[in-house]
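Asks: Okay, predicted coordinates and the sequence, questions at the end:
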Amino acid sequence: MELQPIVPFEPVRTEHIPDGPEWIAQVKWDGVRMLAYCSQEQVRLVNRRLNDRTLQYPELLQPSVYCSASSFILDGELVAFDGGKPSFHEIMKRDSLRKQQSIRQAVSRIPVVYMVFDVLMAEDRWVTALPLAQRQDLLQDIIKPEQPLVQIVQSFPDGTALFRAVSEQGLEGVVLKRTDSPYLIDGKDKRWQKRKINRDLYAVIGGVTFRDKVVNSLLLGLYTPEGQLMYIGHAGTGQLTVTDWTGLTERVKPLELGTIPFNAKPPLLRETTWIRPQLVVKVAFLEWTPGGTMRHPSIESIVEHISPEECTTEQLK
């Protein structure tokens, strides 16, 4: 039976952590959302945009190593670490690879862990209608414990305490879930909620500046509900390496525009090259300024698993 990729269930953003016996809390791992589809010992890995990433993570292609079910659909986050902490920049290095030799080298150079938090199907039986508590029990039954590659995300009864703990450790945040919730394919509602510690978002690049013919700063925007690209600030610092900036320089050349893509002209620090808004970055920042731009933005990575159309002001809710 060939398993068709689905759009995963998404949590809504919250500033208030719900409590009560019907809620559990989990660490929000800073990685790439990935569903693993296994049928007849063949595994496919597909991200939330329904892009196939099977070749990028060959260590997950032997399902019997980590799962006792002969067929399954797992939902989780692929995570890479740097200095003992999840690093979005490191996982993007793996996710962006396309050449077989580079992928083989990266398996040992940038190891990943698949942090699994849900199961949608097992042994050809769909379980999305079951309450989360039962799906969690099923995960415990099918994921093999004595291997490091695939780990079950631990659940905690006290969301406030977990949020305090992950804040102290500098992690991304927590996800709160009702134990009676079914899994909503291509759904998003308050039965799953996320509380993030740091302010970050996905933004589209609408312009760049250069230094010595290499891109050194990005003008970033989000789409409004009306479809207009709203300027939210520029960023030139963060996790990008010299190689990243050089590669970005080559990618923007064919995207150059003669007109401003933003709905209003941004304040310019130096000569700016406008580009078609097709490239996406993840950016962290301290807070919003009164003028509606990011204060102290820092680029975490160039991303491929988010489309420009998803870079909307909905992220701010």
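Replies: Structure received. Numbering: from 1, shown residues only.
Asks: CA atoms for contacts and neighbours, from now on please.
Replies: Fine.
Asks: Can you show me the helices along the stretch 101-250 of the chain?
Replies: With DSSP state H, counting those that start in this stretch as the criterion, the stretch 101-250 of the chain has helices at 132-142, 159-169, 242-252.
Asks: So which of those helices is nearest E41?
Replies: helix 132-142 (14.5 Å; Cα to Cα).
Asks: who touches that closest one?
Replies: The contact list for helix 132-142 (Cα atoms under 8 Å, 6 or more residues apart in numbering) reads 67-69, 117-120, 127, 152, 178-183.
Asks: Out of the residues you listed, give me the two with the largest separation.
Replies: Checking the contacts of helix 132-142 with Cα to Cα, the most distant pair is S68 and R178, at 26.6 Å.
Asks: The two: who's more crowded?
Replies: For S68 versus R178, neighbours defined as other Cα atoms under 10 Å are more numerous around R178 (21 against 15).
Asks: Now do the contacts for the closest residue to that one other than its chain neighbours.
Replies: Distances taken as Cα to Cα, 6 or more residues apart in numbering put W23 closest to R178, at 4.5 Å, once the chain neighbours are dropped. W23 is in contact with 157, 176-179, counting by Cα under 8 Å, 6+ apart.
Asks: Select the longest strand from this protein.
Replies: Longest strand of the chain, by residue count under DSSP state E: strand 199-211.
Asks: Second structure for comparison follows:
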Amino acid sequence: MLFTPIKPMLLQMGNNTEIMDNPEWIYDIKWDGWRILLHKQGDRVEAYTRHGNNVTAKFPELQDIGRSINEHTAIIDCEGVVLRNGVSVFDDFAYRGRVTNASKIEQATITHPATFVAFDVLATEKTLTNKLLVERKEILSSIIEPSNSILVTPSITGNGSSIFQITKDKGMEGIVGKRNNSTYKTNHRSHEWLKYKHFKIADVVILGYKENPFTMLVGKQLSSGKYKPLANVEFGFKPEEKTAFREIAKQIVTQVERDMIWLEPRLHCKVQYLERTASGSLRIVSFKGFNFDKIPEVTNK
């Protein structure tokens, strides 16, 4: 188990209207970064992604983390993030994941310092996966000395609706709810672990589309008059919406380029998205209906 790739336990999507204020549930902040499993034995610390990639060389911060874990041996489940005013910024941690040049990695520890937010522990000197979540969290808090590079995520028992509202007000991704008696099942997506995300709505213009699979390219108009693509939208379409769209789209085709059918920017729609990246693109997007009344905002960004 130690220093080998582990597929972590995964979350199911919860319904935001069904967040349970129940003392049998523990709620954590949902941090927006990369799922990372930290392995430690003595002075050796390695980091693995949820897909099993060893990314240790990308994070010199791991040298400090080893001194903050008060156990000779440990496997800790974390979210790797870059924090800006206490809020995780996905693009900034993704940048850390892309950098390969050694000098740029060192520079990034200053401009994009990584923090590993721990929320579970799989093992110390012995395997802990069969212990209850509430017990594992007690062990986790007892073995980590918080620092700039590693901390334990705050948790609250019950009262999920309150922390959900707090994270919304702070512009965070959302929360995670877990049964306090859940055991840790590797490579398993469990209904005992639920994620609740804050989504937003944007008014956008349809710039083009593809058929296989059916995907809309949506964007916005800049103050220069040009259009900037924001997202490829693959999900959320009803069959009748696709049919109606195709009838309208064939009248405003401007160009067919490989598998992309470009359109006059005249048809607008609403999309749901999780967040905007630093470049303004939308992440985790789904279609929410045509918008025949409102014209998208014009911006300089």
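Replies: Nice, I can see it. Small disclaimer: the values here were computed from a predicted structure and weren't measured.
Asks: before we move on, back to that, can you tell me which of the contacts of W23 of structure 1 is closest to R13 of structure 1?
Replies: Among these, L176 lies closest to R13 of structure 1 (Cα to Cα), at 10.0 Å.
Asks: That closest one -> structure 2?
Replies: Alignment note: L176 of structure 1 maps to G177 in structure 2; criterion TM-score structural alignment.
Asks: and the nearest residue to its match once chain neighbours are set aside, how many neighbours?
Replies: Nearest residue to G177 of structure 2, sequence neighbours excluded (Cα to Cα, 6+ apart): Y27, at 4.5 Å. The number of residues packed near Y27 of structure 2 is 28, by other Cα under 10 Å.
Asks: Looks like Y27 of structure 2 contacts G160 (just checking).
Replies: Yes - counting by Cα atoms under 8 Å, G160 is a contact partner of Y27 of structure 2 at 6.0 Å.
Asks: residues shared between the contacts of these two?
Replies: Taking Cα under 8 Å, 6+ apart as the criterion, Y27 of structure 2 and G160 both touch G177.
Asks: who touches the residue nearest the centre of structure 2 in this structure?
Replies: Taking Cα atoms, centre = their mean, the centroid of structure 2 lies closest to D32, which sits 4.1 Å from it. Contacts here follow Cα under 8 Å, 6+ apart; on that basis D32 of structure 2 touches 79, 81, 88-90, 172-173.
Asks: Could you check how far the counterpart of it in structure 1 is from V174 of structure 1?
Replies: Aligning on TM-score structural alignment places D32 of structure 2 opposite D30 in structure 1. The gap separating D30 of structure 1 from V174 of structure 1 is 10 Å, by Cα to Cα, to the nearest Å.
Asks: Does the residue nearest to the centre of structure 2 fall in a helix, a strand, or a coil region?
Replies: Of the three states, D32 of structure 2 takes coil according to DSSP: H, G, I helix; E, B strand; the rest coil.
Asks: how far away is it from K104 of structure 2?
Replies: 23 Å.
Asks: picking that back up, between the helices of the stretch 101-250 of structure 1, which one is nearest to L268 of structure 1?
Replies: helix 242-252 (18.6 Å).
Asks: so the following helix or strand past that closest one matches what in structure 2?
Replies: On the C-terminal side of helix 242-252 of structure 1, the closest following helix or strand by DSSP states H and E is strand 256-257. Counting by TM-score structural alignment, strand 256-257 of structure 1 falls onto no part of structure 2.
Asks: right, and the helix or strand after strand 256-257 of structure 1?
Replies: Downstream of strand 256-257 of structure 1 (by DSSP H and E), the next one is strand 273-275.
Asks: and that following strand, what does it pack onto?
Replies: When contacts are defined as 3 or more Cα pairs under 8 Å, 6 or more residues apart in numbering; DSSP states H and E, strand 273-275 of structure 1 packs onto strand 199-211, strand 256-257.
Asks: any chance of the ones you listed in JSON lines, with mean neighbour count and distance to L132 of structure 1 too?
Replies: Listed next are these as JSON lines, based on neighbours: other Cα atoms under 10 Å; distance: least, Cα to Cα, whole Å:
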{"stretch": "strand 199-211", "mean neighbour count": "22", "distance to L132 of structure 1": "28"}
{"stretch": "strand 256-257", "mean neighbour count": "16", "distance to L132 of structure 1": "48"}
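Asks: could I get those as CSV with distance to G187 of structure 1?
Replies: Formatted as CSV, those follow (distance: least, Cα to Cα, whole Å):
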stretch, distance to G187 of structure 1
strand 199-211, 20
strand 256-257, 36
